[in-house]
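Enquirer: Mind looking at a prediction? Sequence and model below.
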Amino acid sequence: MKNLILTFLALSCWVNIINAKIYNIKEYGAKGDGTTIDSPAINKAIEEASKNGGGSIYFPAGKYACYSIRLQSHITLYLESGAEIIAAFPNEKEGYDIAEANPNINYQDFGHSHWKNSLIWGIGLEDITICGSGLINGKGLTREESRLPGVGNKAISLKLCKNIIVKDISMLHCGHFAILATGVNNLTIDNLKVDTNRDGFDIDCCRNVRISNCSVNSPWDDAIVLKASYALGIFQDTENITISNCYVSGFDKGTMLNGTYERNEPQAPDHGYVTGRIKLGTESSGGFKNITIANCIFERCRGLALESVDGGHLEDIVINNITMRDIVNAPIFLRLGARMRSPQGTPVGTMKRILISNINVFNADSQYSCIISGIPNAYIEDVTLSNIHIYFKGGYSSNDATRNPPEQEKVYPEPWMFGTIPASGFYVRHARNITFNHVKFHFATPDERPLYVTDDAEIIKK
């Protein structure tokens, strides 16, 4: 029987663990009854494996109510089909590990600044895999009360780790983040199904990351977002990243995993329409370099957003083969701003050398059209957009074409920061060498604004 389990684990996780020892959590006291808090038994199994040089922590079918699960190096967590790790609700006596102190908390949101207040966490580790066909259910996690001791606000949280694989599992209602990775090198996220109430994947100050074949539904926040915060106390870029063959959406929470794809909740907590997109930024003390996004689908969500507003350099980005449907704000939004939530004296960043091609957008809201906007004396440069078809709803008047959007240099970047845009296609401001090649627009109802409006910008149309 043991050999069968070993073989099955190896095939399922695509890792060679034939000679690894299997640590069945039920042998360490886990009940799997959905009521007993099983994290002490799970942590005991992990500690035993770590003492022996590593191994595979096996979750047989069952419902495992847990508080913080503490990872160690050279560990695989394998969730059998029917296995469910459930984030338990804290009480007066017990809860999640306390959020550790961080002297740099003023430079990014609370959730980005701490890692231990999570369902599953690891700091300074290596060679970890989380895999299998089971479910991580974060129903006891929250964002709203996350500053209280004992409260957990993330499902999987990793800091300063390397050689990490998260593969094949499903995740539901995961608090502020389904996965927060900060300062992680060599990270693979493959074939996950995530249906969550805030961010899906936050990849922060990481290098060499591969995100592929994932479906992420996150109506209240971003689905896949790259960050470069100051949480580690240094300026560190997020670089060498590929995002491919992924689906992102903003359907009602839980309705992607159950297959109903409901549309009853139109609004996110920031009072905009549903989110669910792929984004670079907002936290951008560090930069974003060598990023590829390819073969992805957006549905019922906001559009693609590239943002550097805290001093980071966003450079060398390639985006190709994207299809979008039912987009609730600007399908393409590039913003170089000066919010500057970074240490004092940090200069404004840059945004340049960006290729966006083979994009098809259907049924996009027209109020904000598409936006490429730097600020005075800080220009977005060297952007090429080619083979793009956008089907807008239309419906705006010639009076809207007279609007002059405010600069909003220090405002949190979202398309609505500018109000209704005077262009029906692209509004380009404080930008140089912006090339449009085979860019086509279609309107369900007439739109009397001009296709292109520029302000302090140099564009080339072919």
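Expert: Looks like it came in fine.
Enquirer: switch to C-alpha atoms for all contacts and neighbour counts from now on
Expert: OK.
Enquirer: residue ranges for the strands of the stretch 251-400 of the chain, please.
Expert: 278-284, 288-301, 304-308, 313-327, 332-336, 350-364, 370-373, 380-394 (DSSP state E, counting those that start in this stretch).
Enquirer: Which one of these lies nearest to H271?
Expert: Closest approach to H271 among these is made by strand 288-301 (13.7 Å; Cα to Cα).
Enquirer: So which elements touch that closest one?
Expert: Applying 3 or more Cα pairs under 8 Å, 6 or more residues apart in numbering; DSSP states H and E, one finds that strand 288-301 contacts strand 238-244, strand 247-249, strand 313-327.
Enquirer: distance between the longest one and the chain's centre?
Expert: Computed by Cα atoms, centre = their mean, to the nearest Å, the separation of strand 313-327 from the middle of its chain amounts to 14 Å.
Enquirer: what do you get for the shortest one?
Expert: The chain centroid and the centroid of strand 247-249 are separated by 11 Å under Cα atoms, centre = their mean.
Enquirer: this is the comparison structure:
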Amino acid sequence: MFSKKISRRSFLKVSAVTTAMAAMGLPAFAAEDTAEENCFQTLNIPRATGSTVDKSVLLDESRLYLITDFGAVSEGDPVQNTKAINAAIQAASEAGGGTVVVPAGDFKSYTIRLQSGVNLRIDANGIIRAARADLYDWYGNQTMVGEGGNYDEPEVNLYAGLQDHGHTYFANSLFYAADKHDIMIYGEGLIDGSYMDDTGTLINVLSGNDPSNPKNRTDRGYSSTWYGNKAIALVRCENVVLDGIRILNGGHFAIIAEGTRNMTVNDLIVDTNRDAYNIDCSQDVTVSNSHFNSLTDDAIVMKASYGAGVFMPTQNVLIEDCVVSGYDAGSVITGACTTDKIVATDACGPTARVKFGTESTCGYHTVTITRVRFERSRGFCMEAVDGSSLTNIVMTDCTMDTVSSSPIFIRVGDRARYPVTGHTTEQAINAANDVRLDNSGWVLPNRAEYQLYPVARYSPSYNKSKTVSIDGVSSFKVVDPANPTRINNANLAEIDGKLYLYRWDDAQHQYVPDMTREISRKDAVYYANATAAKDLASVSNVEISNIRITNVDPRYPILLEGLVDSKVKNVILRNISVQYRGGLSLQEAVEQRQLGTYWVYSQSGSAPTVQKLPWLVNTFFSKCEGLLPRVAWKNGTWVDDPYNVPEMVAEYPEPSILGILPAYGIYARHVEGLVLQNVALNYVIQDKRPAIVLDDVSNADLRTVAAKTALGVKAVVTVTNHYKRHVGNEYVPEEPYFTTTCENLKLGLLSREQVTVDTPAPGTPADSLYGDIRLPIPENGYQFATKTQDYPLPLTVHRPYFSHIGDQTLQLGQTLTLTVSGRNPANGVRTTQPQPAAVIEALDGGLTYGTAGLLPLGASFDAGSHTLTFTPKAKGTYKVTFTLDDDVIPVSKTVKITVV
């Protein structure tokens, strides 16, 4: 609960934030806020203490086992090396413990099986390199020549289907331990999941993909073949330390800790092709002094899946003094930190964030994140969508720069990925005709060897089969208005012409008709998908403070998104400044356009690859009704309705799921108890949307928010919606509507506009409660005023950048000649054009080169050839800042020149 307390430190922060606001041209806080009124509520949130184990606790070098003494050979046969390394570990284990040593050298290996009480030390210039598997089905349908062996065969996991393959099977990893304790991997060496082939092209051996799923839960975790796809996998382990090592291109997971207790990660560099570090249903964890680079997936991610086969929430996690970044994979370890790849595989910008979710079956509690720097990444992400709670979260004293998604994203959803016992006794992962029509893999067989999870509640299933197109260029599916819902007869017992729900009978160990719960035929649609999660997911008690955020993608505001029946509760955002690039308007929030161009990139020696850049809506996550224009049919015409944002409660919870929102700074919906203390919202290029939109928000204090707004645009819009429905029932015909509104708001001097939504959300099927609902498509008279192929690209979304310019060193008396170059995504060919492969290279057209500040004595810059010439007059270190200008927002790059 809230308490009336504020520290002297927080009072001092007020003046610092006010000064920053003045520097950005923002108004000062409201004069009415007296010292007494400024005593903002705070949350008494317990701080995480983390692990109790570290390197000093497990360090034991009294008995050393050199892998070369057991037959391992640098550049040698990986099958023999695997035997040798595992033999050394086994010898140490049988001797009661010790340390296995990897000396300088490049040792290829398959699965290394860690043992309790045994440490592994990788010395400086020592490399454990992933060996190529003989059976290798690589993503991209490429194959490679094997080296005589394969990784351990994926194990059996009866709870397959309840989470993705990567969180279910672990044995096919480079380092693997299950049910072990007192393990440490440390040293100054490298774990490398990749290699350079004979042409100098980087090849990822540890795959970012997973083997194909098996058919049955009792099968091992593949259907045809398998391969290595994780660097380090730890399952139900205890007392684990990773210290000092470097990991390069670690596959789907560089590190995954599943159901692990008491773990410390310190002083690591993880520079990888997908997830860097997954903390999944694990407890008592400390992560410190480390850099996690993961452009294509998350950097430090807390999950709470069922992969360990136990219901175990993630809790007591302490993350401090770390960097998370989304530079090109492999470029951080080399020090280059290049930025050639613009979006991740999911078409959103570089990922690389600290995140809770998406797998949230078991919940999260008591996590503290402090002094973390986000660089070229998505923002801080909290997701509770599977029926459990997310509580007691603190994030403080952090910075974010070049943010490619919502700087802060809090989402409650109702995906309900939660185990539920079915009628069936079959072992198939996707059993047909059972208690779920959607996501049947979450249904467990009714057998003694499985844990029991009887049905607790239900939700509808929708027939999303109607294909529509707004512009004739792109198409997508929405709920069929004529046949919107599906009925699941497996959840309804028909007796004497009447329908009854089932109940679990402990004595018979099966479901039996519940004769006390008769269901009318019209209400049968509510019982299509069963879950054992009795309650909706929830988020509460979150404090985020002392955060400076710069260079944010204008499409994604801070997003606080609860459910109409499970609101986000008790959130404080304190001492936060956010600078967006801006440049959008309510038109984009209305139309939800799909614009794209092609882009060619290469990461740290990998082969050139083409990717599509979405400039507005990203259809990888935004689906179905979320792609419809936000308009309403009124009095025989279409009118803009940008504040009528669909709920999308069961979709994958990425910030881009809701498309372009009608606020540039903060969008908060279904929130109870919100304090924004000393929050500054700003943009570089004028954004014509309101700074803040509040929809179904109560007990909110925004008195010390400063927000830049365009002329004539109010700072805050509050929404009253007369057409809301309960969670999951949004598209059920004849489901009663009710009204949500904003209550008990303290806005100080912020300008306010009140908006009323008086039509159902686009895509809602018509019924007797609102008979004239139409899909906004050309067949119903709706069309864009400007054709998609002619619509201008919003240039503040994807920015030009410099091709790699490294720091320079030269001798006194030498002359440095340095030519810089840049690339401009806006020059790419649009995806709507018929033959994009002809011209897909986005060059530097439209860019003006220059320098900022004074050049060193003896230096000159020619803008036409964009070449620096420098003949230094004295030894020392010099800095030159180059600029790229596309007449939107200049881009800069500083190069250090050392003269010796």
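Expert: It's in. These figures come from a predicted structure and were not determined experimentally.
Enquirer: Can you give me the TM-score here?
Expert: TM-score for the superposed chains, counting by TM-score structural alignment, normalised by the length of the first structure: 0.95, backed by 451 aligned residues with a Cα RMSD of 1.5 Å.
Enquirer: before we move on, back to that, any chance of the helices and strands packed on strand 288-301 of the first structure in JSON lines with mean neighbour count and distance to G122 of the first structure as columns?
Expert: Conversion of those to JSON lines gives the following (neighbours: other Cα atoms under 10 Å; distance: least, Cα to Cα, whole Å):
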{"stretch": "strand 238-244", "mean neighbour count": "22", "distance to G122 of the first structure": "19"}
{"stretch": "strand 247-249", "mean neighbour count": "28", "distance to G122 of the first structure": "27"}
{"stretch": "strand 313-327", "mean neighbour count": "22", "distance to G122 of the first structure": "28"}
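Enquirer: Nearest to I85 of the first structure, out of those strands?
Expert: For those, proximity to I85 of the first structure was assessed by Cα to Cα; strand 247-249 is nearest, at 23.7 Å.
Enquirer: Now do the closest one: which range of the second structure does it align onto?
Expert: Alignment note (TM-score structural alignment): strand 247-249 of the first structure is matched to residues 323-325 of the second structure.
Enquirer: Which residues outside that stretch are in contact with it?
Expert: Residues from elsewhere that reach stretch 323-325 of the second structure, judged by Cα atoms under 8 Å, 6 or more residues apart in numbering: 289-295, 299-300, 351-354, 372-377.
Enquirer: what about it, how far off from the first structure?
Expert: On superposition with the first structure, the mean distance recorded for stretch 323-325 of the second structure (mean Cα distance after the TM-score superposition for the first structure) is 0.5 Å.
Enquirer: Could you verify my assumption that L162 of the second structure touches Y418?
Expert: Yes. Using Cα atoms under 8 Å, L162 of the second structure is in contact with Y418, at 6.8 Å.
Enquirer: thinking again about what came up before, with distance to I85 of the first structure as extra columns, can I get the strands of the stretch 251-400 of the first structure in a markdown table?
Expert: Output for the strands of the stretch 251-400 of the first structure, formatted as a markdown table (distance: least, Cα to Cα, whole Å):
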| stretch | distance to I85 of the first structure |
| --- | --- |
| strand 278-284 | 27 |
| strand 288-301 | 29 |
| strand 304-308 | 32 |
| strand 313-327 | 33 |
| strand 332-336 | 37 |
| strand 350-364 | 38 |
| strand 370-373 | 42 |
| strand 380-394 | 42 |
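Enquirer: Relative to E239 of the first structure, which of the ones you listed is closest?
Expert: Smallest distance to E239 of the first structure across those (Cα to Cα): 4.7 Å, for strand 288-301.
Enquirer: any idea of the angle the closest one forms with strand 350-364?
Expert: 20 degrees (axes from the mean of the first three to the mean of the last three Cα atoms, to 10 degrees).
Enquirer: and for strand 288-301 of the first structure, what span of the second structure is it aligned with?
Expert: So strand 288-301 of the first structure is aligned with residues 364-377, judged by TM-score structural alignment.
Enquirer: where do the helices sit along the stretch 51-200 of the second structure?
Expert: Taking DSSP state H, counting those that start in this stretch, the helices of the stretch 51-200 of the second structure run over residues 55-58, 78-94.
Enquirer: Which stretch among these approaches D885 of the second structure most closely?
Expert: Between these, helix 55-58 lies closest to D885 of the second structure; by Cα to Cα that is 48.9 Å.
Enquirer: Where in the second structure does stretch 439-447 of the first structure fall?
Expert: Mapped onto the second structure using TM-score structural alignment, stretch 439-447 of the first structure covers residues 679-687.
Enquirer: cool, and stretch 415-429 of the first structure?
Expert: Going by TM-score structural alignment, stretch 415-429 of the first structure sits over residues 655-669 in the second structure.
Enquirer: what's the span of that stretch, first residue to last?
Expert: From its first residue to its last, stretch 655-669 of the second structure covers 13 Å (Cα to Cα, to the nearest Å).
Enquirer: how much space between L336 of the first structure and R147 of the first structure?
Expert: Per Cα to Cα, L336 of the first structure is found 31 Å from R147 of the first structure.
Enquirer: Looking at those two, which is more packed in?
Expert: Shown here are L336 of the first structure and R147; by other Cα atoms under 10 Å, L336 has more neighbours (30 against 16).
Enquirer: State the distance from that one to E80 of the first structure.
Expert: Distance, L336 of the first structure to E80 of the first structure, by Cα to Cα: 45 Å.
Enquirer: wait, what's in contact with P60 of the first structure?
Expert: Per Cα under 8 Å, 6+ apart, neighbours of P60 of the first structure: 24-25, 79-83.
Enquirer: same check, this time on S157 of the first structure
Expert: 115-116, 118-122, 179-181.
Enquirer: host element of it?
Expert: strand 154-159 (DSSP states H and E).
Enquirer: List just the one of the strands of the stretch 251-400 of the first structure that sits closest to E407 of the first structure.
Expert: With respect to E407 of the first structure, and counting by Cα to Cα, the nearest of the strands of the stretch 251-400 of the first structure is strand 370-373 at 8.9 Å.
Enquirer: Which residues does the closest one contact?
Expert: With contact meaning Cα under 8 Å, 6+ apart, strand 370-373 of the first structure is reached by 330-336, 379-380, 415, 425-431.
Enquirer: Please repeat the previous calculation with a cut-off of 6 Å.
Expert: 330, 332-335, 426-430 (Cα atoms under 6 Å, 6 or more residues apart in numbering).
Enquirer: Turn these into a markdown table, columns for neighbour count.
Expert: Shown next, in a markdown table, are the contacts of strand 370-373 of the first structure (neighbours: other Cα atoms under 10 Å):
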| residue | neighbour count |
| --- | --- |
| A330 | 25 |
| I332 | 20 |
| F333 | 24 |
| L334 | 24 |
| R335 | 25 |
| F426 | 22 |
| Y427 | 23 |
| V428 | 24 |
| R429 | 24 |
| H430 | 20 |
